[in-house]
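Participant: for reference, the sequence and a predicted model appear below.
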Amino acid sequence: MTSTTSSALRTAPQQVSTSRERMRSAIQAAGMLPVLVLLAVGFHLLGGYRFLSGQNLSIVAQQAAINIVLASGMTFVILTGGIDLSVGSILAASAMGGLIVSLMHGFGFLAIPACLFVGLLIGAINGVLIAGIRIPPFIATLGTLTAVRGIARLMGGDRTVFNADLPYAWIGNDGIAITSTLVIPWLAVIALLVVVASWFVLRRTVLGVHIYAVGGNPSAARLSGVRVGAVLMFVYCLSGLLAGLGGVMSSARLYAANGLQLGQSYELDAIAAVILGGTSFVGGIGSIWGTLVGGLMIAVLTNGLVLVGVSDIWQFIVKGLVIIIAVALDRFRQPAART
């Protein structure tokens, strides 16, 4: 056997291994995107070729927007190894604050700042409880979930607050017309801007590096000079602020807010979107683009099941099973799952 042949035989396995690694990296980078595409195509075929119409895609984008905004804030929190169960209640309280201010003569222009301030304030309270007093995130935000829901009900006198002349209603009901049937809702534009800004913070700033470091190993991050408490304070304030933005979006769409019903279970959809997007529950691993795909998957499931004619009861069952299967497959793809 010549030296050339021997060298070629040694090189061949290396090339195969390199090709496999490239393919594995490509699959991991794609994440849940292929599943999203398959769901969209499947619902289009089963739903009488209506799903991929311009009008329906606009509806899907509108339905996904609020969850994507909440899930963006949740991504920051989960990347640090935490959880925020209070975002649905914060959304309700923020929306209620915005509606109340909008009804005050001469102060309507302060409605959106009021929503954002309420969200930021409650997020800061979560941050103090978790980073300052060191209450476990699950317990702290479970407490604020209940307390803030009660505050939201008190703010409106336990009734629905309505404003037919809401000054920012255009956010929830208008959009950018691309064609006669395809309109990009302002809600979707806001959600995309939030995702882009989140990506910039996570991938292009020192703060983003610190967030991943805290989620990966808080003790090592602290020894490396990372101000863990400040990072935790930031992510919970951001989560509250984005929940406040969700309150703006929800109230703009409905012209109303209700402390009891608005935002119910939104935290579960936000967490599902983050986990579907590949972010690890233990922290330190994940991306905001994955969260975007996860949020779209939930909206596609909800809209597609309605188009296909699945009953409300079975929609819950199918959505739950699809989320479990999708996450299980995604975890199986990861290298850690095979070690």
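Facilitator: Cool, the structure landed. Predicted model, so just to flag it, every value in this text is computed and none were measured. Numbering: from 1, shown residues only.

Participant: can we go C-alpha only for contacts and neighbour counts from here?
Facilitator: Will do.

Participant: the helices in the chain, which residues?
Facilitator: With helices called from DSSP state H, the chain shows them at 3-30, 33-46, 54-79, 87-102, 111-127, 137-155, 170-173, 186-204, 206-216, 218-223, 228-254, 266-276, 288-308, 312-333.

Participant: included below, for side-by-side comparison, is a second structure:
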Amino acid sequence: MFIIILCAVIYIAIEVPAFIKLPSIVNIISLTAAKLPIALGIAGCIVLTGTDISAGRVVGLTACISASLLTTTFKVFPNMTSAPSIALVILIVLVVGAVVGLVNGFSVAKFKLHPFIVTLSTQLIVYGCILMYLKNGTNNGQTLSGLTDGYRNLVAGTLFKIGDTAVPMYVLYAVILTAIMWVIWNKTTFGKNMFAVGSNEEAANVSGVNVTRTIIMVFVLAGIMYAITGFIDGARIASANANTGLNYECDAIAACVIGGVSFVGGIGKISGIVIGVLLLQIIFAGLNFLSVDANMLYIIKGLIILIACAIDMRKYLVRK
């Protein structure tokens, strides 16, 4: 996959030289930073040989909550006169993400349901919550906008400039989250237990690992990462609606598989996830430079996931 994408990037750079100029590179880095938290969250579910297709809708719900509270026009809550503190809103969205993750993890761990079925159910539930939430007050399902300057500056403000090109603040947040997740995955008992459960659940249980708690914690952590993505996305896009976060989980899963997180379980690295997200954003940005039909991107995403999973399974069978 790396070789195929590298060849594609070289071809795009030759066809459209602007693709490798500074503004384009900074844009790719910014898009990578925006999509990295959700990929870091969903990767843990894949390590457990599962997945989480509710991720995009959780991003949408938390983005809508953030945009409805940190705004200058309170359409969802018309009785409010001023925006609450940003810290309080962050806490609210983190709790919302964690609750969805808790439901997913508890259902998978306690009821032994397949993660696909569980997260398909919560995806529909969360989407229904989004639609009802946007109907509150005088909003009537419309797009939420008019965000406060404090919220916008905190997320999308300028971190520093390279020439005349600004690097947004959320790039820093993505770096911090990546470092935190690296420590969790590699330097904590929870991280070791996660890989043990993903490799062989029965063996992990016999070895004294609390399998139920580990699975629940993985999904809760994933939900928190989705919530952070939603909070960032609300300010990054400067609006939120029922379609915010749509298909984000597809991009995240594709990035994880490209980055070496295996669906056979117990295999994956944080560095691989970062590279996977970066490569995916490079190829999508390149296709936009080539003026490829936006509808074709869905076909390409599907092919990337299919080919990457096929290669991964082939490697697993050869090792086995």
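Facilitator: It's in. All values reported here derive from a predicted model rather than from experimental measurement.

Participant: please name the nearest non-neighbouring residue to the most centrally placed residue in the second structure.
Facilitator: The residue lying closest to the centre of the second structure (CA atoms, centre = their mean) is Ile38, at 1.5 Å. In this structure, Ile38 of the second structure finds its nearest non-sequential neighbour in Tyr226, 5.1 Å apart by CA to CA, 6 or more residues apart in numbering.

Participant: next one: Leu134 of the second structure
Facilitator: Spatial nearest neighbour of Leu134 of the second structure, chain neighbours left out: Gly141 (4.5 Å); criterion: CA to CA, 6+ apart.

Participant: map the residue nearest to Ile38 of the second structure onto the first structure.
Facilitator: Matched by TM-score structural alignment, Tyr226 of the second structure corresponds to Ala243 in the first structure.

Participant: and if you look at Ala196 of the second structure?
Facilitator: Using TM-score structural alignment, Ala196 of the second structure lines up with Ala213 in the first structure.

Participant: and Ala63 of the second structure, by the same measure?
Facilitator: Aligned counterpart of Ala63 of the second structure in the first structure: Ala95 (TM-score structural alignment).

Participant: picking up where we left off before, mind checking which of the helices of the first structure is nearest Ala164 of the first structure?
Facilitator: helix 228-254 (9.5 Å; CA to CA).

Participant: check which helices and strands the closest one sits against.
Facilitator: If you count contacts as 3 or more CA pairs under 8 Å, 6 or more residues apart in numbering; DSSP states H and E, helix 228-254 of the first structure packs onto helix 54-79, helix 87-102, helix 111-127, helix 170-173, helix 206-216, helix 218-223.

Participant: and the last one, how far out from the chain's middle?
Facilitator: Per CA atoms, centre = their mean, to the nearest Å, the displacement of helix 218-223 of the first structure from the mean C-alpha position of its chain is 27 Å.

Participant: again, but for the fifth one
Facilitator: Distance of helix 206-216 of the first structure from its chain centroid, counting by CA atoms, centre = their mean, is 19 Å.

Participant: got the angle between it and helix 228-254?
Facilitator: Put simply, helix 206-216 of the first structure runs at 100 degrees to helix 228-254, going by axes from the mean of the first three to the mean of the last three CA atoms, to 10 degrees.

Participant: mean distance between helix 206-216 of the first structure and the second structure after superposition?
Facilitator: In this overlay with the second structure, the average offset of helix 206-216 of the first structure from its partner residues is 0.7 Å by mean CA distance after the TM-score superposition for the first structure.

Participant: if you count neighbours, what's buried in that helix?
Facilitator: By neighbour count on 16 or more other CA atoms under 10 Å, the buried set for helix 206-216 of the first structure is 208, 210-216.

Participant: and stretch 199-207 of the first structure, by the same measure?
Facilitator: For stretch 199-207 of the first structure, using 16+ other CA under 10 Å, the buried residues are 199, 201-202.

Participant: likewise stretch 302-309 of the first structure?
Facilitator: For stretch 302-309 of the first structure, a neighbour-count test (16+ other CA under 10 Å) marks 302-305, 307-308 as buried.

Participant: what does that stretch contact?
Facilitator: 40, 43-44, 46-47, 50-51, 60, 315, 319 (CA atoms under 8 Å, 6 or more residues apart in numbering).

Participant: rerun at 10 Å
Facilitator: 39-40, 42-51, 56-57, 59-60, 63-64, 296-298, 300-301, 310-312, 314-316, 318-319 (CA atoms under 10 Å, 6 or more residues apart in numbering).
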